[in-house]
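Undergrad: Model the following, please.
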Amino acid sequence: MLKNIDFNKNRQRWKNYFCLFISFLFLIFFYVNRTTILENDPEFSSKFKIASIVLGWIVGVVLIFVRLDFGKKWNRVINILYILFAPCYIFFNMEIAVFNETYSFREQHLSLLLFNFLLIGILELIFIVITNRVRLGTDIWAFICVMFNIVNYFVYEFRGTPVMASDIATVGTALEVADGYKIQFNFYTTVALVMLFDFIMLGRVIKCEPVFKKVSHRLCGIAVMAVVSVTGFSQLVMTDMVSNRGLYLSLFNPMRSYQQYGSIACFARSIKLSVPEKPNGYSLKKVEEITSKYISDTVDPNKKRPNVIVVINEAFSDPQVLGDIETNEDYMPFIHDLMKNGNCVSGTTYASIVGGQTANTEYEFLTGNSMAFLPKGTVAFQLYLRHAMPSLVTELKSEGYTGNSATHLQKARNYNRDKAYPLLGFDKFYDYTNMIVPFVKMRNNATDQCTYDNITHDYEQQRKSTDAPYFGYTMTIQNHSSYDVPFDNFDDKRIVVENADAPDLGYYLSLIKYSDEMFENLINYYKNTDEPTVIFLTGDHQPRIHDESMDSITNGEWRNWNDEEMMRRYEVPFLIWANYDIDKKTVEKTSMNYLQTILMETIDGELTGFQKFQQDLQKEIPVLTSNGYWGADGKFYSVDDKNSPYYDLIQEYAMLQYNDMTDYKNRVEDFFELKQ
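TA: Model prediction:
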């Protein structure tokens, strides 16, 4: 008996040593990151921050050596109180990590607050039952919750939106590009860590026995929690319960919703929104009724066709749309002049995304489908593209185009491109491992020039075996965020924003200047070829610019923009240039899903029934994105606005897309493909 007691004491001593070691690691962490943690903030002084963090640390250290044992009966009572108290503490602990003095805990309805507590409590009980330990199960769940919101903070800093349910499918891609970001803890994320440390140490104070003494009881407990989990998921998560109680998950600024209503509640809401629904009234008969009005063209084998080069440029945009920006020189002089005076069709297009999820713009452009009919935050390439489907690629192939090559000089599996591109009809996919020109990088990404050289070299190889028109597609990577991490191999001295405190914007515009010069090289190459060639350029989305820079650019006005005004964050230029005479025109505004139709019109190609449907639709709805749309009446509408005069047209589009993407076994192929 004495040996057992000594052994238990010895084990406890080593646990204390380990906790002390962790506490001192935190002090080292605090010292290393003190600059960003204590940086000037109008809300708190540096002295207050140091006092708060040190006090929290001292509390945790003291708790390491405290043990309370009130006897078996009272220990059970304390355990129950601890279980009930934990969800409240965990909620406020995790919300501190994304705290915003303007929004956090404001307009927090009691029912939504209780909803957060309830979800946290249910999952806490699940972990307790699984581990058969009150303290261990609660600690694991507390750690997961707090780390979730710390990650949430950094994800928001990197791309401008928090973590949503659909992001689970993109974790691999996120990790691939994480090297380009600099992780900097601030005061709130540091306090969240201190509070987590205190909570875990508090749990060690109380005496906890196994929840179930017998295996049979534990199995019954697991069965009960399984039923509770399924019921809770179906009734609390997969319904509109939280939205009916005032939770509005803003699609333009979801982080504001997370801060107002609680991260757990909003993430749960994003799960519901990530499940695509069949359009109301959908039937094959209804689809055939719509498609019967639009007959696809028949391919003319004798028509002379130009080469087509498509460039989707990473984060390419013109931030002048955000505010009056003054720079030391023009950051895209060639493209500005080309759009104004060149032989091209050009204008403004609107993306469904900002700061990230590049593949969604690719999906809209290549298929003509719209993210407006898919759950917010999802990535079509990863979640919905599982079978071959009609696209711009298959259309050009049916017209006799060769090459049909895609180039993206990153890892092929990012956003599932290695599977998505072949399903869209591409015959070849060049990533950074199989590219056919030397790899040249700026910062840690392949340059635009390197990407263009690869597609040009592929074109030259095709010319050795055929004179059929060539199609090449490139998704560049040079301008990928972040825009505030210095790299030795990048010269960022060119562009300076002179009328705003926005260093990351100047860094971004320096990249755009390089893109401008490299695009000019691409144009000059095909300008000097004898073959008719068309080059299409647009950006996938605007960059993620820090909130402080947005404040400086807009004098803080962007924080109060309504949904229509916020569309400025989704505005991107596009142009279609040709080395032969085309009908030059300016498109005031359109959206990514319409661009392939505009491209086919420009090259005088045959049109599918779907593209003819889009031609008519653009007259009534010139812009359609996942964030809303403009009608021909000039008014801005949400996609689900049933009072909109365009609601029936929106529903028709949704049905056609559902038939194309989801009900593919009954797809009306003749509508989505050209006739041979």
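
Undergrad: contacts, neighbours, all on C-alpha from now
TA: Fine.

Undergrad: Name the nearest residue to K612, sequence neighbours excluded.
TA: Y294 (6.4 Å; CA to CA, 6 or more residues apart in numbering).

Undergrad: again with L338
TA: The shortest distance from L338 to any non-neighbouring residue, by CA to CA, 6+ apart, is to C344 (7.4 Å).

Undergrad: May I ask you to confirm that that neighbour is in contact with N579?
TA: No: C344 sits out of contact with N579 when judged by CA atoms under 8 Å, with a separation of 9.2 Å.

Undergrad: more neighbours, these two?
TA: When neighbours are counted by other CA atoms under 10 Å, C344 and N579 differ, and C344 comes out ahead with 25 against 20.

Undergrad: mind listing what that one touches?
TA: Under the criterion of CA atoms under 8 Å, 6 or more residues apart in numbering, the neighbours of C344 are L338, L575, I576, W577, A578, I582, D583, K584, K585.

Undergrad: Recalculate using a threshold of 10 Å.
TA: Going by CA atoms under 10 Å, 6 or more residues apart in numbering, C344 touches 338, 534-536, 575-586, 602.

Undergrad: Kindly write the PyMOL command that selects the buried subset of the residues you listed.
TA: To isolate the buried ones among those in PyMOL, judged by 16 or more other CA atoms under 10 Å, type:
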select buried, resi 338+534+535+536+575+576+577+578+579+582+584+602
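
Undergrad: Need the nearest residue in space to E548, chain neighbours excluded.
TA: Leaving aside its sequence neighbours, E548 sits nearest to A502 (CA to CA, 6+ apart; 7.5 Å).

Undergrad: Could you point out the longest helix of this protein?
TA: Among the segments of the chain that qualify as a helix by DSSP state H, the longest is helix 2-32.

Undergrad: So which bits of it are buried?
TA: The neighbour-count criterion (16+ other CA under 10 Å) identifies C19, L20, S23, F26, F30 as the buried residues of helix 2-32.

Undergrad: Surely the fourth one touches F197?
TA: Yes: the criterion here is CA atoms under 10 Å, and F26 meets it with F197 at 9.5 Å.

Undergrad: Now the common contact residues for those two.
TA: Taking CA under 10 Å, 6+ apart as the contact rule, F26 and F197 both touch W57.

Undergrad: and E588, how many residues sit next to it?
TA: For E588, the neighbour count with other CA under 10 Å is 10.

Undergrad: would it count as being in a helix?
TA: No: with DSSP: H, G, I helix; E, B strand; the rest coil as the criterion, E588 is assigned strand and is not in a helix.

Undergrad: State the distance from it to G634.
TA: 12 Å (CA to CA, to the nearest Å).

Undergrad: how about this one, so we can line them up?
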Amino acid sequence: MPERLIDEPVETTDESTGRPQRGPWYSLLWAQRVSWLGAMACALVLELSGLIGEGGFWWESTFVNTLSFVADSLVIWLILVVLIGLTNRVTFSLGIVVALTVVIAVANRVKLGLRSEPVYPSDVDFIKEPGFLTTMVAPQMLVIAGIGVLAIVAAAWFLGRKFEPRMAPVWLSHLPVRRQLVAVLARAMVVTFALALLVDTTRFNDPGNAWRAVYEVGNRKWRYWNQRTNYLANGFVGGFLYNMPTVAMPTPEGYGPDEMDAVATRYERMAAKINRNRTGSLDDTNVVIVLSESFTDPTRLNGFDLDEDPIPRTRAMMKAGTSGQMMAQLYGGGTANMEFETLTGQSIGLFEPQLSSPYQMLVGEYDSYPSAVGWFGAHGHKPIAIHPYMTGMYKRNKVYDTFGFDEFIHDTTMSETDMIDDNEFISDQSAFDEVQKQIEESDDPLMVNLVTMQNHIPVDDNYPDPIGVTGDVDDDEANRIGNYARGLSYTDKALSSFLQSLKQSKEKTVVVFFGDHLPGIYDSDVADANPGLGMYTTPFFLWSSEGTPQKRLPQSSPTGFLPMLYEMADAPIPPYFAMLERMRKHVTALEQGRMLSPTGAEISEDDLGPAGQRALQDARLVQYDFSIGDRYAVDRMWPGALR
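TA: The predicted structure is shown next:
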């Protein structure tokens, strides 16, 4: 007979509680069953946070056709194993995991409702911005959530003390030292093994990762172009792990100093050819880039009607000038990504899909990064960033420093911080007034990057006179749409006044204006009534105080805005812009999962001819070189871009 590790009867009585005290093997079996059932319950809660309201297909995909639910449960169970090994308390450890699960599930439901995208690993950065969180969720709800979490953990501790079979102590003092060490070593090995498996989940996107192989059983596909669908198809934990940090983009075929020398030479020649016929200049002209938060044209959407046009002035100006429609990356979010594309010319669509936020996951890791900030600075402009909000959002305080802005003006340093009615965000009028103030006070031409906040969600009950809404929408949705539309009308007036003031000024100024995405205020009925690009289209225009030619531009990505501006101004361009211009002849808009031809048709890379595929490959090479590569070609392709 093998010697028992712990010499005690199968069942005794605990003198301190009077409860039956069973042997260690019973306790271990009880711990295994409870922890596994608890892990499955937590996985189910996380799945339900995305599945509620979805069709039956996703339920079958999650629980029947794949191993995703089992794999999700296994990851959570390993977390429990580690906690149990460290605390020696099953119920208490389960309470901690349940509390964390509830927090993540609620956050997932809130984010899905606001932005139609699930929680990402990078979202942990928002914990550092409690002010932003309180704009998304009422402070009293955060307090209630905090109390709820503490209550779950406290209840678990109490129930564990009251009913949990006593686990064998970590150090079994009544045993010989040798057997004590064996017991401790066995526990340590279990915890270490579980931790090793969990650490491997953080390398989910590495080639040959075993966890990823489990999720891909049955030839399952990752739907990176729609992360909401990705989480539904592959499980919440699977989708979350898929979005773990990874290399920004794979090394393009042929990348190296010789290839980048050839690319730079090619586009230097192309830029020289273009510049021979250009007689304009932006060297003595203020350049203002306006990313207008959630600025869209809601009259383009099906499913409802507005009693009045919220943007008549902007519409008239776009019709008379140079304008078009932008293809947004996301619905309800993606502001910093559209700003990144504008300032760098780099496409989110060429990065790995896990790079959900270049500001948070890429740019902030560098001391300098190629951008229009450096380019304009090298041409005599003073680059200024204006954002009427907290500096830490999307790490803008660090990112703007990396780009090389001379000054960052924000909510606590602006001259005006007016708000309209019950809107808690600084008005667009105040933001435009700040731009004008900076222009008037500067002796040098400015490059101003303005990111507004007025129309950021939540919009409920911001104004006492929302625009009337009719159609197949309920009262709550009509209230949101009406308040949002009224906010747009204030932006429309402020923008018109701003441009008029610039036109009357003695200084020359050009403006790039665009909306970043649709606000997350529409229910599924409106989304269903606007398939395809309906929920991913926003207006943009180019404007000059010297007069703007009338021109309709194809639906575009922000990567092309600055080359378009130089074309409108008939100004000479660097080789990098020549490359972006060549790309635009074949692909006018590119985001994750979507590519548009100059005619507006959705195409794939296989639909491109040889010239289009060469242009796309050059764009990959240059983007890799500028972002995570050795930057062989930066000084030649975009001189001065590194500041």
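
Undergrad: care to give me the TM-score?
TA: The TM-score (TM-score structural alignment, normalised by the length of the second structure) is 0.82; 586 aligned residues with a CA RMSD of 3.4 Å.

Undergrad: what residues are up against G628 of the first structure?
TA: Contacts for G628 of the first structure (CA under 10 Å, 6+ apart) come out as 251-252, 352, 372, 563-564, 567, 636-641.

Undergrad: Next, work out how far apart it and Y570 of the first structure are.
TA: In this structure, G628 of the first structure and Y570 of the first structure are 11 Å apart, going by CA to CA.

Undergrad: any residues in contact with both of these two?
TA: Taking CA under 10 Å, 6+ apart as the contact rule, G628 of the first structure and Y570 both touch S352.

Undergrad: contact partners of stretch 635-643 of the second structure?
TA: Stretch 635-643 of the second structure is touched from outside by 260-261, 263-268, 271, 344, 367-379, 401-405, 573-579, 622, 626, 633-634, with contacts defined as CA under 10 Å, 6+ apart.

Undergrad: Which ones among these map onto helices?
TA: When these are checked against helices (DSSP H), the matches are 260-261, 263-268, 271, 344, 372-378, 401-403, 575-579, 622, 626, 634.

Undergrad: Please name the residues that touch the aligned residue in the second structure for Y261 of the first structure.
TA: The pairwise alignment with the second structure assigns Y261 of the first structure to N234, based on TM-score structural alignment. Neighbour list for N234 of the second structure: 47, 58, 61-62, 66-69, 71-72, 215-216, 220-223, 240, 242 [criterion: CA under 10 Å, 6+ apart].

Undergrad: State the distance from N234 of the second structure to A271 of the second structure.
TA: Using CA to CA, one gets 46 Å for the distance from N234 of the second structure to A271 of the second structure.

Undergrad: can you pick the most crowded of the contacts of G628 of the first structure?
TA: With neighbours taken as other CA under 10 Å, the top of the contacts of G628 of the first structure is S352, carrying 28 neighbours.

Undergrad: Reduced to three states, what does that one come out as?
TA: Classification of S352 of the first structure using three-state DSSP returns coil.

Undergrad: What's it aligned with over in the second structure?
TA: Match for S352 of the first structure (TM-score structural alignment): Q329.

Undergrad: The residue lying closest to that match once chain neighbours are set aside - how many residues pack around it?
TA: Across the structure, with CA to CA, 6+ apart as the measure, the residue nearest Q329 of the second structure apart from its sequence neighbours is E591 (5.7 Å). The local packing count at E591 of the second structure equals 19, with neighbours defined by other CA under 10 Å.

Undergrad: which residues sit in contact with E591 of the second structure?
TA: W225, M327, A328, Q329, L330, S347, I348, G349, L350, F351, P353, S557.

Undergrad: ok, those in the first structure: which stay?
TA: For the contacts of E591 of the second structure, the contacts that persist in the first structure are M327, A328, Q329, L330, S347, I348, G349, L350, S557, with contact defined as both residues aligned by TM-score structural alignment, their matches' CA atoms under 10 Å.

Undergrad: From the residues you listed, pick the one nearest N88 of the second structure.
TA: When those are compared for distance to N88 of the second structure, the smallest value, 44.8 Å, is given by L330; criterion: CA to CA.

Undergrad: quick revisit: for F373 of the first structure, see how far away the alignment partner in the first structure of the residue nearest to Q329 of the second structure is.
TA: With TM-score structural alignment as the matching criterion, the partner of E591 of the second structure in the first structure is T625. T625 of the first structure sits 9 Å away from F373 of the first structure when distances are taken as CA to CA.

Undergrad: And for T239 of the first structure?
TA: 19 Å.

Undergrad: These two: which is more packed in?
TA: Set side by side, T239 of the first structure and F373 give different neighbour counts by other CA under 10 Å, the larger being at F373 (22 against 14).

Undergrad: and the more buried one, what is it in contact with?
TA: Neighbouring residues of F373 of the first structure by CA under 10 Å, 6+ apart: 276-279, 625-626, 639-640, 650-651, 653-655, 657-658.

Undergrad: Show the buried residues in the residues you listed.
TA: For these, a burial check counting by 16+ other CA under 10 Å picks out P279, T625, S626, V639, I650, Q651, Y653, A654, M655, Q657, Y658.

Undergrad: From Q235 of the first structure, how far out is the first one?
TA: As judged by CA to CA, P279 of the first structure and Q235 of the first structure stand 22 Å apart.

Undergrad: follow-up on the earlier one: tell me the residues that contact both of C344 and N579 of the first structure, please.
TA: By CA under 10 Å, 6+ apart, C344 of the first structure and N579 have these common neighbours: V534, I535.

Undergrad: Which helix or strand contains L86 of the second structure?
TA: Element membership for L86 of the second structure, per DSSP states H and E: helix 68-87.

Undergrad: For the buried residues of helix 2-32 of the first structure, work out which two are farthest apart.
TA: Greatest spatial distance in the buried residues of helix 2-32 of the first structure: C19 and F30, 16.7 Å, computed using CA to CA.

Undergrad: give me the number of residues near the counterpart of T285 of the second structure in the first structure?
TA: In the first structure, the residue matched to T285 of the second structure (TM-score structural alignment) is P306. Residues contacting P306 of the first structure under the criterion other CA under 10 Å number 22.

Undergrad: contacting residues for P306 of the first structure?
TA: Residues touching P306 of the first structure, when contacts are defined by CA under 10 Å, 6+ apart, comprise 401, 468-471, 531-535, 578-580, 603-605.

Undergrad: Residue in the first structure paired with I426 of the second structure?
TA: Aligned partner of I426 of the second structure by TM-score structural alignment: A446.
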